[in-house]
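S.K.: just coords:
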C-alpha cells in the first residue's frame, strides 16, 4: 500500500471514529437489533393496513344504516322496493334513479358506470358525488366526460398519455359510421383529443405513478421504458439471468410473405401452430394474440377455428368462462388487456417479389408510436414476436414516420437484445466505494457476483450466481447505500421493495455499512454463512422436488387429479350434539399436477398467484401453512421447504397489499368475508390452531343463537362439537376462549349470572 493510500485510510478511519463517538444511534447500531426493528415495522405496517380495511368496512356498514334513516332515503325506499319485486312493467332506469337515488346511494355509495351511462341515467340536478374517477382516461373523448365531471365535487383523471388516444374504432366496427380505407384495405380510424390531455394542458396538479409491476421480466418493459417513458419507470429485476423462460423472444418466419391488404397467411399459420402447442402443453398460463391490423386478426381467428374443429380436445383451453380467456385482438382494441403470455404477429414483410413496401397501416399515422407502445406491453410473463422480417429489413431513411422507425428498433431489440445479468461484470460496475469493497472481498472468498442486477429503476446491489441453479440467481445481497436510501418512505424502503423482490423469487440478504466498518471480517463470515445456508436450502429443496415428483408420478398413473383428503368427498357431517344443525364437511381444493415437470423455484409469480386463487376460492379462511401445502402440491410436492414458504408468503403479502385477499396474521380470507361458513374438521388432519378466528366467531354466534345463556364450558363443548373434534384439547380451548374474550370486549356478547348471551 503506497503512502497516499495509507494516509487516506488512516484519515477516513479517524473521521469515522469521530462520527461514531458523536452519534449514538450509529455507535450502538447492530445488525440483529436493526433487523428485528424492520421485522416489527413490517408486522405493524401490515396490521395497520388490515385494520384500516376492516374499519372502512365497519364505517360503510354503519353509514348505510344511518343514510337509510334519512327522510330522503325513507321516502325513496317504497318505490325502489316495488321495482325490485316487479317481474314486468318495470320503470326505465333513468326514472328509477330519479325517484330512488337517495336510497340507492345509501345502499351502494360507489357507482361503477361508463361516462355515457352517467349522462343518460343520472339527473344532473340531483346526482352530486363527492368524487368522480376516470380510469383509462387517455381513451376517453372530452365531450363524453363532461356529464360525469359536472356531477362531482372532486375529480381524479387516471391514464397514460403514451398510450392509445380516443378513436372511432368501435363506431366503425358496429357500422355507426364509415371511414375511407388505407392501401392495405384496413379502415383509417380517426383519433381525437382525450380528457386526459385536456387536463394535462390545463395546469391541474399531476402525479406520476412510476412503479411497474406487470412484467415478470424486465425485457418485457425495457424497450417501452427507454423509448416512450424516458427510462423513468421503476422496474424490478428478474431472478432469472436470461429471457429464455420468461421475457421477450423473437421467432423469425423465414418464408412469410406480405400478400397486401394487411395479410400474411404464412405467419398467421405459424402463430396458430404456437397457440395450439400452448393449449396442449401450457394451458395453465393465459394467452393472448396481438396483431398490427384487423385483417391479420381475422386470418388468425379463422385458421384457429379450423384447427379447433379438427381437434375437439383443444376446446377446454378456449372456454369463455375462464377468468382470463384466450383472445385475438389488434392494436386498436387491445388496450386494457393483459395475459401471462402474448404472441405478437408483426404481419408486415416483403412481398412475393422480395420488395419491402413501407405501408405499415396504423403505424404510419401520427399516433402510430402510441399504438406500438400499447401492443408490446400486454404480457406479464413472456412475449413471442413472430415476424417475417428483421429490424434490418426496414430502412430507417425510407421509414419516414415515428411508428415504423420505432418498429424497426423494437424488432432489433427483440432479435438481439439481452438484459444484462447473465455474465459477471467487473467491480467498476458497483455503485459506490462501499459496494466495491464488498464485491472485492466476497469475490476473493470465492463467490461469483453480478453487480447492479437490473435494467431500470431498482437494482439489486450484488447478485450471487451459482452453477447449481443455472439460469437464475441464487440470492441477492443489498447494502444500505444509494439504492436503499433512494426512497424516503420506510414502507417502500423496508417492506414493499423487498416484498416485490421476494414475490419474484429472490432471497435477499442485507449488509449494513455501520457493521461493515466496525467488523469487516465478521460481516464477511456472516454473509458467506448466509449464502451457504441459502445454497444448502436450495439444494435440499431441489432434491426433495425430484423425489416428490417420482412419488407423485407413481401415484398418479391412473389419474391426473387427486384430492387432498378422501373425507372431503363427503358433502356433510352431523355433529355429536343433536340440538345443533348439520355442518358441512371441510372441502379441500383439488390439486391436479399442473406443473409436474417444473421445479418450484422456477415457478413464476403468475403461476403461484393463480394457484393461491384456486385454493382460497375453495378453502378460505385458511392458515397460510395449509395454503402453502396445497400450492406446492400443484408442482408435485408433499413437503413445504423454508424458501418455498418464504416465496408463497411474499406473494400472499403482495396480494394482500393489492387488496386481492385479506391477511389477518397467518390466516387468509376472501375479500368478501361477511358470510363465514363453518366447516367440520372431522376426518381431517387440520389442528385447532389452524382454524381462523373468524370461523370460531361464526360458530360461537351460531351456538348462542340456539342456546343463548350458557356457561363457558358448555359453549366450548358445543363449538368443539360443531367442528367435529372428539375432545377439547388445550389448543382448541385456548383458541375458542380467545375469540369469546374478544367478542365480550367488543360487546357483541355479554357474560353474567345467567351465562353468556348475545347482546341484542
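M.R.: That came in fine, so what should we check first? This structure is a prediction, so every number in the text was calculated from the model and none was measured.

S.K.: C-alpha from now on. contacts and neighbour counts both.
M.R.: OK.

S.K.: quick one: residue 170 from residue 332, how far?
M.R.: 9 Å (Cα to Cα, to the nearest Å).

S.K.: ok, now residue 282?
M.R.: 28 Å.

S.K.: so what's residue 162 up against?
M.R.: 228, 229, 370, 373 (Cα atoms under 8 Å, 6 or more residues apart in numbering).

S.K.: so which of those residues sit within helices?
M.R.: Using DSSP state H, the members of these that fall within helices are 228, 370, 373.

S.K.: sorry, back to before: which one's more surrounded, residue 282 and residue 332?
M.R.: residue 332 (23 against 15; other Cα atoms under 10 Å).

S.K.: ok, for the more buried one, nearest residue in space, not its chain neighbours?
M.R.: residue 169 (6.8 Å; Cα to Cα, 6 or more residues apart in numbering).

S.K.: wouldn't the one you found be in contact with residue 331 here?
M.R.: No. Residue 169 is not in contact with residue 331 according to Cα atoms under 8 Å; the separation is 10.5 Å.

S.K.: the two: who's more crowded?
M.R.: Per other Cα under 10 Å, whichever of residue 169 and residue 331 has more neighbours is residue 331, with 23 against 17.

S.K.: in addition, the following structure is provided for comparison:
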C-alpha cells in the first residue's frame, strides 16, 4: 500500500530533524556568539529544580530583536556540560574549545517586566562538534551506544547526572570527567576562560565540566534547506510520477534510440545509459574503479545533446567535484554547466547570462557533423556484420577442412570457401577498418557534443531571453528574500533549456532551484550509498526520471536517530513497519534496490579500470563474487605483486594510536618523495587508517615533517575510509593500527565489510599495508585475517595455460625465430583467456587465433575486442586459412603492430 505523500514526507522530515546536522558549536567563547550568557552558582533548569530561571543577560534586549528578525535562520539554545580543550583544526587562530555537550531549545519569557528562561527538555540535541572530538574507546559503535544511554538518562524524571561521568568514561578515553562530581554547581564564564588560558591540552585530550548557558546559533543552511523542501513537499501531498511508480511497483518501459556514445562505452555502461531513458527509475551499481563517474558523464552528455535537462547531485562536495572535472576536462563543457557547489557560483552564472545576452558566443560548426556521425555509425554496423560473417565463414571452412567424412554438397562448399575466403587478409582488413572508424567516431562525437550543446544554448537563449533577463535580476540582488521573490517570476523550465547541466549538493537545492515537481528531465544521485533518504527526496521530487548510482558494499551515511525514535515517528504518521522507513540504516540506494520491480533496471559495472589484480582481487572475490573483470592484468601488472605487507612491532595505546606504524609510514613517505621528487609527473599519495585517532596522529606527523609544497605536489591526503570514499591515489599506505593485545571491539570495527572494502581499494598502482598484529592470533573468520593471508599468498589467479595446440605452436615458433620473445599462451586478462599475448617494446599485442579446432577456435566478439583495447592491448585476429597460405605475411603484420 502506498502511503499518503504528506505522511511519507513528514516522517522523513521528522527523522532528519532528529538527526539535526546543523549543531556544530565548538567554541561558545568566540566572536561568532555575541549574545552568549553563562549561569552562575547552580544549574536549576535541567536538574528540574525550577521550571524557569531569571535571565539576567545584559544583551537580552538586542537578543530578542535578533530572534524576532531572524526567527527562521537562528535559534536560542541552552547548553549544558561544557567540553574544554584545544582545537585540532590547524586553520583557526582561536584554538579554544568551549562546547556544550547538550543543546536544549530555549525560550525567553517576560513576567512582570522581568526576563526569564525556560527550556524544552524533550527536544534536546547532541552537539556534533563534541562527538567528533571524542575518541571512542574501540569503535564507532561506542558513540552509538553513548547516544542511546545518554538519551535514556535525559528521558528520566529527576535524572542523576552523576551517572554522566560513568557513561562518558565507559565509551571515550580522551575525556577527563572528574569535575562532573560538582553537579549541580557550575563553572562560571570567568572560570572557564581562566582555565583555558592557564591550561595546556595535548594529544587530543579534553575535560568535561558542569557549566550552563545560552548561545544563539545560526541554523545550518544545509539542514534548513532540506527541512524547508520536505515541508513544502508534505504540504503539496503529492508524489512525482516516477517516485509514485517506484513505490507502487509500476514499471513502464519507454522506447530507446541508439546513442552516439555507444562506441565509447562498454556493454554495462551502455546499458546504464539506455536505462536512463528506458525507465523512470534505474540503478547503477558501480564497485570501486569500474568507471562509474565516466558512465555518469556520458549519460549527462547524451541527455543534453537530446535537449534534456540534467541535475547531478551527491551528499559530498567531493563527489560532485569529480564529475565537474570530468565534464569540463573530458567533454570540454565548462562554459555550459552550472556548478552550484563551487565558490561564487552566482557570479559565474551571471557572467554566462551576460555573455549570452550580449551575443558573445562562439560560432557554430555542427551542421554536417551529425550526418557524418550517423553515416559512420551505419558504416560501423555494416563492418561489424561483415566481420562476423567472415569469421563465420572461416569457422565453417575449419569444420569442413578437418572433417574427413564429407558428402558431395559439403565438399563443394569447402571448395567454394577455399576459393573465395581462405588465405585472404579480409578478416584483418575489416577489423582494422573497424578500429580506425571507431577512433574517428570518438573524436567526432566529442566535437559534436560540444557543438550541439552550444547550438542548443544559443537557440534557447534567444527564444527565452525574457526569462534569462529576470533570472539575471534575481542573481544580481544581495537579499535572499528578494532573490526568492524574483526567482518565482521565472519559468525555470525555460532557464534549464539554456543551462541544462546543474551540479549541486543535496543540501543546497532549496537555495538554487525552485521546489517544482519534475523540473528536470533527469536527476542523477551519485555516491548514493552515503545519501540518507530524507536529504535525497527533494532531488527526486524535482525529477521526471532518476538514476541512482552507488555501491551497497561501501560505507553508508551515519545517523544518530535511534530505532525507538523511528518507531515513534512511524506511529505518529500511521506508517507500516517497512524497511523503506529505516532512515537510520538504509540509504537512498538501498531504497531503490529494494523497490525497483525488474532486474533490468539495475546495471552492474564489471570492468575494473583502477587497480592491478593484487590490489583489487581480495575485494573482487570477497564482496563481488569474482564478477569484476580487472583490466590491468597484463604481464607488466602481474609479474610482481603491487601490494606489500610491512610488519611492525607496534602496539595500539589507550588513545587509539599506534606510533610505530605511524612512524614507519612517515619514514616510507620521506623515502618515496625523495625518490620521485625530480620526476615531472609524481605519484599521488594517500594514507588510510580505519581509526580516526590514528589518522589524526599521522596527519600531525605529516604537518611536522613535510612542507606544504611537498604535500601539494604529491597530493598527499590522510584520513579514514569515510574520508576516502570516492577518492583514489596512485600509492596508498594503509595502517590497520591494531596489535595482538587490542580490545576485541577494535577488531569488530575492522571486520565491517564496507570499512574494509573502501580501505583496501583506494590505490591505483601500489599499496603498502602496515600492520602490527600476528596473523596467527586472529580469528580465521575475520576479514583482517583473510586479507593478510591473501597478501602473503597472492598469485595471479588463473595462471596462463601452458599447453599449446598446433596453431599456437606454429605461430609461437615463427615469432621466436623472428626474435620476438615474451609470448604467452592462454593468458587470463579482463575476464578472458587470450590465445597468444606478446609483450615487447612496451606494447602488448593479443593474437586471436581463429579457425583451428580446439578451445581457441572461435573469435572474440567486437565488444570483447573493445574491452581489451581499453586495457591498452593491440588486437590482431589471425585466421588459420590465412596463416596456412601466407605465414610470412602474417608475421610481418604482427611485427608492424609491435614497432609502429
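M.R.: Noted; the coordinates are in hand. For clarity, every value in this text was computed on a predicted model and none was experimentally measured.

S.K.: list the TM-score for the superposed pair.
M.R.: In this superposition the chains share a TM-score of 0.54, using TM-score structural alignment, normalised by the length of structure 1; 468 aligned residues with a Cα RMSD of 4.0 Å.

S.K.: quick one, helices of the stretch 401-550 of structure 1?
M.R.: Along the stretch 401-550 of structure 1, the stretches classed as helices by DSSP state H, counting those that start in this stretch are 402-416, 433-444, 482-485, 490-491, 497-503, 513-518, 520-555.

S.K.: what do we get in structure 2 for residue 223 of structure 1?
M.R.: Correspondence of residue 223 of structure 1 to structure 2, assessed by TM-score structural alignment: residue 618.

S.K.: what is the neighbour count of its match?
M.R.: Using other Cα under 10 Å, the number of residues around residue 618 of structure 2 comes to 21.

S.K.: these two touch, right, it and residue 785?
M.R.: No. The criterion here is Cα under 8 Å, and residue 618 of structure 2 misses it with residue 785 at 11.9 Å.

S.K.: sec struct for residue 237 of structure 1, please.
M.R.: Following DSSP: H, G, I helix; E, B strand; the rest coil, residue 237 of structure 1 is assigned to coil.

S.K.: with adjacent residues omitted, what lies nearest to it?
M.R.: residue 454 (4.6 Å).

S.K.: check contacts around that neighbour.
M.R.: With contact set as Cα under 8 Å, 6+ apart, residue 454 of structure 1 has these partners: 218, 236, 237, 238, 419, 420, 421, 460.

S.K.: in CSV, list those residues along with neighbour count.
M.R.: Listed next are these as CSV, based on neighbours: other Cα atoms under 10 Å:
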residue, neighbour count
218, 25
236, 25
237, 26
238, 26
419, 19
420, 16
421, 23
460, 21
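
S.K.: show me which of those is closest to residue 49 of structure 1.
M.R.: residue 236 (23.5 Å; Cα to Cα).

S.K.: which residue in structure 2 aligns with that closest one?
M.R.: So, by TM-score structural alignment, residue 236 of structure 1 is matched to residue 631.

S.K.: neighbours around the nearest residue to that match once chain neighbours are set aside, how many?
M.R.: Nearest non-adjacent residue to residue 631 of structure 2, counting by Cα to Cα, 6+ apart: residue 830, 4.7 Å away. By other Cα under 10 Å, the residues close to residue 830 of structure 2 number 22.

S.K.: could you measure from residue 830 of structure 2 over to residue 865 of structure 2?
M.R.: For residue 830 of structure 2 relative to residue 865 of structure 2 (Cα to Cα), the value is 11 Å.

S.K.: next: residue 799 of structure 2.
M.R.: 21 Å.

S.K.: same drill for the two, tell me which one is more crowded.
M.R.: Neighbour count, other Cα under 10 Å: between residue 799 of structure 2 and residue 865, residue 865 has more, with 20 against 11.

S.K.: residues touching that one, list them.
M.R.: Residue 865 of structure 2 makes contact with residue 875, according to Cα under 8 Å, 6+ apart.

S.K.: hang on, residue 207 of structure 2 in a helix?
M.R.: No. Counting by three-state DSSP, residue 207 of structure 2 is not found in a helix; it is strand.

S.K.: residue 176 is in contact with that one, correct?
M.R.: Yes. Using Cα under 8 Å, residue 207 of structure 2 is in contact with residue 176, at 4.6 Å.
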